[in-house]
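take this sequence and fold it.
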Amino acid sequence: MTWKNLTITNNLPPLSSDYSASILPNGIIVYFGGQDNDTLAKMNDIKLFDTKKNEWSYMDATGDYVDSRWSFASVLTPDGYIIIFGGCTLNRTSINTKVAVLDTNKSPYEWSIPSSSKANSPPTIYGHTANLYYNYMIIAFGYDADNRIYNSKVYLYDITNNTWVTRFNPSPSPSPTRTPIFTPSSTPSHDSPKFLKPLLIGLGVVIGVIILICITIFIFCKKVRKVESPVLEIAGTTIESRS
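Down below sits the predicted model:
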């Protein structure tokens, strides 16, 4: 694995930090939020980088208003939704909208704020992690901006129903609306062919040895038959009388 510098001069975005970056299946990296030159970027200002063409482009997302933030976290669902949680203002204070969803299936992309996500919502957290496991977005660590303490709790967000939950069922549902990007799956075992090959080789050797022994015995017996036993001549007998 080696690093490679890209020489790109057209449509370069401003220097940014503490933003969200998610790569879509089509090879497009979606950037939004964070700080641009020490100023909070608008959440509807979407920066796009095409990893196949090595080109930058920009999009103005539509939909619900999502207040600017930095130091937030996001996950990408298999069906093309980027779910964000948390973050803070430039002064590290609480934000109004904690959960928002960006639909990348639409053109332009569209923001929405699930109303059900406000019930049982955790405090405003920034500098945390967000990971997708089956149908759950798992929030951990970070700093609680509401209570001014480090966060030691783990929060679960059900992405299928857009609700915060307190019980965790790791088993995936038979036909979920949204499923994780990577799901554990069983792969066919290849152990049988590995053991079958040595077995066939050993069996072939044994059969070959048996055949060789049989041939050797056959040749030996044939040679013995060709050697006649000595005949004792008795007076008064002939060859015919002996036979």
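
could you use CA atoms for every contact and neighbour count after this?
Fine.

helices or strands next to the lengthiest helix in the chain in the packing?
Secondary structure of the chain per DSSP state H: the longest helix is helix 191-226. Using 3 or more CA pairs under 8 Å, 6 or more residues apart in numbering; DSSP states H and E as the contact test, no helix or strand touches helix 191-226.

please generate a structure for the following sequence too, so the two can be compared:
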Amino acid sequence: MRDDTNSFDDGKSILYSFSLETNRWSTPQTNGLAPGRKRQMNGVISNKTRKFYVFGGFNDTNNTVLKDMNIFDIISSTWLKGSTEGSPSSRMGYTATLLSNGIIVYIGGRESYLNEQQRDADINQLPLYDTKIDQWSLMRARGTLENRYSHSAVLTPDERIIIFGGNTNDLTIPVLNQLAVLDTKVNPYEWSIPKPAPPLPLTINLHSATLVGNYMFVNFGKIYVEDKSKEQLPYFYILDIRDFTWVTQYEPEQHPQTPNNSKQIGIIIGVSLGVGIVAGLLGYVYYKKQRVHKHAKQAEQCVSYN
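This next block holds a predicted model:
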């Protein structure tokens, strides 16, 4: 997306805020040094630290995969820099999932090597970032899984990370196991494939996934099909995570309305560049004086990106 003023090429990041109370957009004034333009990154917000964390991404200006940790303090609207000691060399097209213990788990993606060439990152080597102490570590997960990027991830209430879709170095070849589960309650974490293997829709990447109750909603994205006449497919799929079956109907549960004095904010950070590329989308809901509604808690974990 470009205009005559070339506003998307000035190297500046773009930050928007959307109020769920007023349904209005705003452009917050921020402090500190904002990160430069980037895409194919993924961010999370911690309700405990009141901060947004985003690592790496891809810089079109330099054609490089980045390795910086940018932190946005929601309370003071200030940009900060996090530690990169022990972090991955670089990363884009990954997923980032925040666990209840404050650890961000980075899964898959692409990385740079040998004069900025790119390759799939080892999905079984999991970079972990501790938001409480600003420290990186690396864990080798048990089990094996195909490398992938531009996939999605959601966190279940029992701390399992479900990933879906994505693609490998060859964009025309789908990954063998589109659905996989990472158990973070064991040490080291462990990959598994849902059994029996469910019937899967066509390979999807650059999509978003959101968990609502026991259902994972897979929205939009890109589908690779040899027969172009079959491209008229649903805009979303629904997965029942209790038995890993795809469903065609969903009846939402009824819950009490949110208190009127709660504060709800959504933030979008990034730039819109290229074809089918939308940078980091995150949802953030917090209450100043009220306990977090259980579904708002899930929304806090949901981060989508393309």
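
residue boundaries of the helices in the second structure?
294-301.

any idea which helix or strand comes after the longest helix of the first structure?
helix 239-242 (DSSP states H and E).

what's the burial count for D36 of the first structure?
Using other CA atoms under 10 Å, D36 of the first structure has 16 neighbouring residues.

that one maps to what in the second structure?
Matched to the second structure by TM-score structural alignment, D36 of the first structure sits across from E111.

pull the contacting residues for that match.
By CA atoms under 8 Å, 6 or more residues apart in numbering, E111 of the second structure lies in contact with V65, S89, S90, R91, M92, Q118, R119, D120, A121.

surely the second one is in contact with S112?
This points to S89 of the second structure. Yes. Contact criterion CA atoms under 8 Å: S89 of the second structure and S112 qualify, at 7.4 Å.

which one's more surrounded, the two?
For the pair S89 of the second structure and S112, the greater number of neighbours falls to S112 (19 against 15), based on other CA under 10 Å.

wait, what's in contact with the more buried one?
By CA under 8 Å, 6+ apart, the neighbours of S112 of the second structure are T64, V65, S89, S90, R91, Q118, R119.

can you tell me which of the residues you listed is nearest I45 of the second structure?
Set against I45 of the second structure, the nearest of the contacts of S112 of the second structure by CA to CA is R91 (18.8 Å).

the closest one pairs with which position in the first structure?
So, by TM-score structural alignment, R91 of the second structure is matched to S16.

its match contacts Y31, correct?
No. Counting by CA under 8 Å, S16 of the first structure stays clear of Y31, with 9.7 Å between them.

run the contacts of E111 of the second structure past the first structure and keep the common ones.
Using both residues aligned by TM-score structural alignment, their matches' CA atoms under 8 Å, the first structure keeps these contacts from those: S89, S90, R91, M92, Q118, R119, D120, A121.

list buried residues within these.
S90, R91, M92, Q118, D120, A121 (16 or more other CA atoms under 10 Å).

spit out the contact partners of the fifth one.
Right, the one you point to is D120 of the second structure. G108, G109, R110, E111, N147, R148, Y149, T168, N169.

again, only using 10 Å
91-93, 108-112, 146-149, 167-169 (CA atoms under 10 Å, 6 or more residues apart in numbering).

again, but for the second one
With contacts defined as CA under 10 Å, 6+ apart, the neighbours of R91 of the second structure are 40-41, 55-58, 64-68, 106-112, 118, 120-121.

ok, now the last one?
A121 of the second structure makes contact with 88, 90-94, 107-112, 147-149, 168, according to CA under 10 Å, 6+ apart.

out of the residues you listed, who's nearest V285 of the second structure?
Y94 (23.1 Å).

which residue is the nearest non-sequential neighbour of the closest one?
G109 (3.9 Å; CA to CA, 6 or more residues apart in numbering).

and if you look at G221 of the second structure?
Closest residue to G221 of the second structure apart from its sequence neighbours, by CA to CA, 6+ apart: H207 at 3.7 Å.

cool, and A209 of the second structure?
V218 is the one closest to A209 of the second structure (CA to CA, 6+ apart), at 4.4 Å.
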